[in-house]
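Q: have a look at this prediction, sequence included:
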Amino acid sequence: MSPEHTEQRLLAVDRRYRGFAYEGAAMGFTLLDGILPGRGRSRRFLDGPGSGHVYMTYIGVGWAMARLPRPLWPDTRTLDPVLRWLVHDGYGFHQAYFHTERYVRGRARDDRAARGTSDGAYALRAADQGMGRALWFVAGAAPDVVVSLVDAFPAERRADLYSGIGLAATYAGGADEKELIRLRESAWEHRWNLAQGSAFAAEARVHADLVVPHCETATNVFCGTDTDRAARLCRELRPGAETPETDPALPRYELWRTLLANELSQCGGEGT
């Protein structure tokens, strides 16, 4: 099936899970570009049916990169200059979810994507954010389990891991309000990293018109506000493509995350 003919099938997926379907489609078309004659399927999907789901589709590209040999990877430099780091997020999720013993229990780091894209050290941080999302699923959305998994990682990696956990807990759900409050309290030192990830999830769902009740619950707990306001803060604080990147350790994407976490700490307060 061509990228242009996927929309109706994707729209038939329940709205709670539809974003994951777009993520999978982006992964699939990227894989097809790598293993079949002809290229451009992934790009046509990203620019066409997947354009309203850019957060999820970029993650899907990262999943595909984890499966493909380096010479078959897409050129990530052609992606949105701010959001392209989500490819590394997707790569990190894949490694943690499918190779849990090595990357979660063993806390290894995989620098293949960082080297292969020449994106350097920050790519490893973005991958940790994806690993944090994977931890939410590995832990079965159980707050005590996910906190114990994070605690086993070096301290300098935990903020990025909690950002991913906040995103997954908000976007995918799986925990009720009391459990989310327990997660926030247990991760108190990193509560604004949880909030930042939660706000990103809110923006991903609002942008795709896929807001569901558990998203509202999570943004209230983590961000101290509703989903629409959390998403609006994301849009308002996002750096423009013209914002200079003078420090490789501080790309626009990281500047955005930092600004958002700081803003939420100032105006959000704790929710329920």
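A: Yep, it's here. Numbers count the residues shown, from 1 in each chain.

Q: okay, CA-based contacts and neighbour counts for the rest of this
A: OK.

Q: and residue 209, how many residues sit next to it?
A: Per other Cα atoms under 10 Å, the neighbour tally for residue 209 reads 13.

Q: does it fall in a helix, a strand, or a coil region?
A: coil (DSSP: H, G, I helix; E, B strand; the rest coil).

Q: list the contacts of the closest residue to residue 179 other than its chain neighbours.
A: Once flanking residues are discounted, residue 179 sits nearest to residue 143: 6.4 Å by Cα to Cα, 6 or more residues apart in numbering. Neighbouring residues of residue 143 by Cα atoms under 8 Å, 6 or more residues apart in numbering: 179-180, 182-183.

Q: got another, please set it beside the one above:
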Amino acid sequence: MSEAEAVATNPVGGGMPRQRSLLHTLFGIPPEEARFAKRGFPASPAQPVLEAAGGTFVDGYNLALTASMDAIEAGLAAHPAHLRGFFAEGAAMGIAIASLMPPWHNRLPALLDQLGDRYPHLMHVGVGWAVARVPFVRSRFLRPLDTLLAPLALDGRGFHDGYFHAARVAAGWRAVRGAASAVYDQGVGRSLWFSCGADTHRIAATIAALPADRADDLWAGVGLAATYAGGVPLEALDDLAPGAPRRWLKQGAAFAVTAHARAGTPPAASVTAAERITGLAWPVIVALVAEAEAVARAAKLPALDQYRLWRSRIADFIEERSL
């Protein structure tokens, strides 16, 4: 049996035993870390969906610490299509972390080449998880990234902090300041979908308790997670961003359905959520995101400014089409 076949049968396997033992001892994430009981998240009807997403991320992460590219591809294929983005996100984190160990070979560019066409957003987010764990070597992780998408590593860092330090983050702590904090807060907003059990009222109360100037970015992250991960009835999405403009909530939803579309036909749950939140058909949303991306790339700005322009133009285009 080939390594790829073995991993397809047992997705958490792969790699050389001695290396696997050392890397997993130092850096492995036990599967129970993705369970609500372990994280202290409130039980909710969305729990099975969100735990499956977290568990798939952990599968990708643990496998990529030691496995070959073929084995990672096989592990990806062993998961349901709607969860594969989470696997790719975890794999990006695992590959980045593994590059810190002998022989110190950075395989992240190879993984980006292999999966980047299908999961570009998720893989850049996954690098941010690695930055959160070992920030003192972040330049090594960030160097291979696409200029426009590189700020998504800040999103990944924000999600990591909100997921693993939920109470502290909900109380107002954040690891990133200045202009970069907007993207970090997008990741924190995504984490609230998990840490609040996709309870829209709990999410709204958490955001309302934080400084008002963070709300737009937090709601963008909530819209992204609600559309990408899902877990609630469609009518619950109408309760998001109560009493506030839904401009950034819509932008986050547009990001999410576009990320699914890059990997193939987006799952029905993501399509219906994006269409419910934005009021636009999903192919129109994807086209608007691509148009906004072209505008941002043509601007030739520094990475963070380019990314912020991209988000802003997406929100503008959705607003214009919704009139």
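A: Good, I have the coordinates. Computed from a predicted model, the values in this text were never measured in an experiment.

Q: any chance of JSON lines for the contacts of residue 143 of structure 1, columns distance to residue 121 of structure 1?
A: Formatted as JSON lines, the contacts of residue 143 of structure 1 follow (distance: Cα to Cα, whole Å):
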{"residue": "179", "distance to residue 121 of structure 1": "34"}
{"residue": "180", "distance to residue 121 of structure 1": "31"}
{"residue": "182", "distance to residue 121 of structure 1": "32"}
{"residue": "183", "distance to residue 121 of structure 1": "29"}
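
Q: so which residues of the stretch 101-250 of structure 2 form helices?
A: Remark: helices assigned in the stretch 101-250 of structure 2 by DSSP state H, counting those that start in this stretch are 108-115, 120-133, 138-142, 152-164, 166-170, 181-195, 200-208, 215-228, 247-262.

Q: reformat the ones you listed as a markdown table; add distance to residue 18 of structure 2.
A: Formatted as a markdown table, those follow (distance: least, Cα to Cα, whole Å):
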| stretch | distance to residue 18 of structure 2 |
| --- | --- |
| helix 108-115 | 22 |
| helix 120-133 | 22 |
| helix 138-142 | 25 |
| helix 152-164 | 28 |
| helix 166-170 | 34 |
| helix 181-195 | 34 |
| helix 200-208 | 44 |
| helix 215-228 | 37 |
| helix 247-262 | 36 |
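
Q: quick one, which of the ones you listed gets closest to residue 323 of structure 2.
A: Closest of the helices of the stretch 101-250 of structure 2 to residue 323 of structure 2 is helix 247-262, at 12.6 Å (criterion: Cα to Cα).

Q: okay, the closest one sits on what stretch of structure 1?
A: Under TM-score structural alignment, the counterpart of helix 247-262 of structure 2 in structure 1 spans residues 192-207.

Q: what do you get for stretch 119-132 of structure 2?
A: Using TM-score structural alignment, stretch 119-132 of structure 2 lines up with residues 53-66 of structure 1.

Q: what's around residue 110 of structure 1, how many residues?
A: For residue 110 of structure 1, using other Cα under 10 Å, the count is 17.

Q: counterpart of it over in structure 2?
A: That one, residue 110 of structure 1, aligns with residue 175 by TM-score structural alignment.

Q: list the contacts for its match?
A: Counted by Cα under 8 Å, 6+ apart, residue 175 of structure 2 has contacts residue 158.

Q: what does stretch 89-107 of structure 1 contact?
A: By Cα under 8 Å, 6+ apart, the list of residues contacting stretch 89-107 of structure 1 reads 58-66, 108-110, 113, 126-135, 137-138, 149, 153.

Q: pull the distance from the match of stretch 119-132 of structure 2 to the chain's centre.
A: Chain-centre distance of stretch 53-66 of structure 1: 9 Å, with Cα atoms, centre = their mean, to the nearest Å.

Q: repeat for stretch 126-146 of structure 1
A: 11 Å.

Q: for it, grab the matching residue range in structure 2.
A: With TM-score structural alignment as the criterion, stretch 126-146 of structure 1 aligns to 183-203.

Q: any idea how far residue 229 of structure 1 is from the residue nearest to residue 179 of structure 1?
A: According to Cα to Cα, to the nearest Å, residue 143 of structure 1 stands 25 Å off from residue 229 of structure 1.

Q: same question, residue 30 of structure 1
A: 33 Å.

Q: swap in residue 211 of structure 1?
A: Counting by Cα to Cα - residue 211 of structure 1 and residue 229 of structure 1 are separated by 13 Å.
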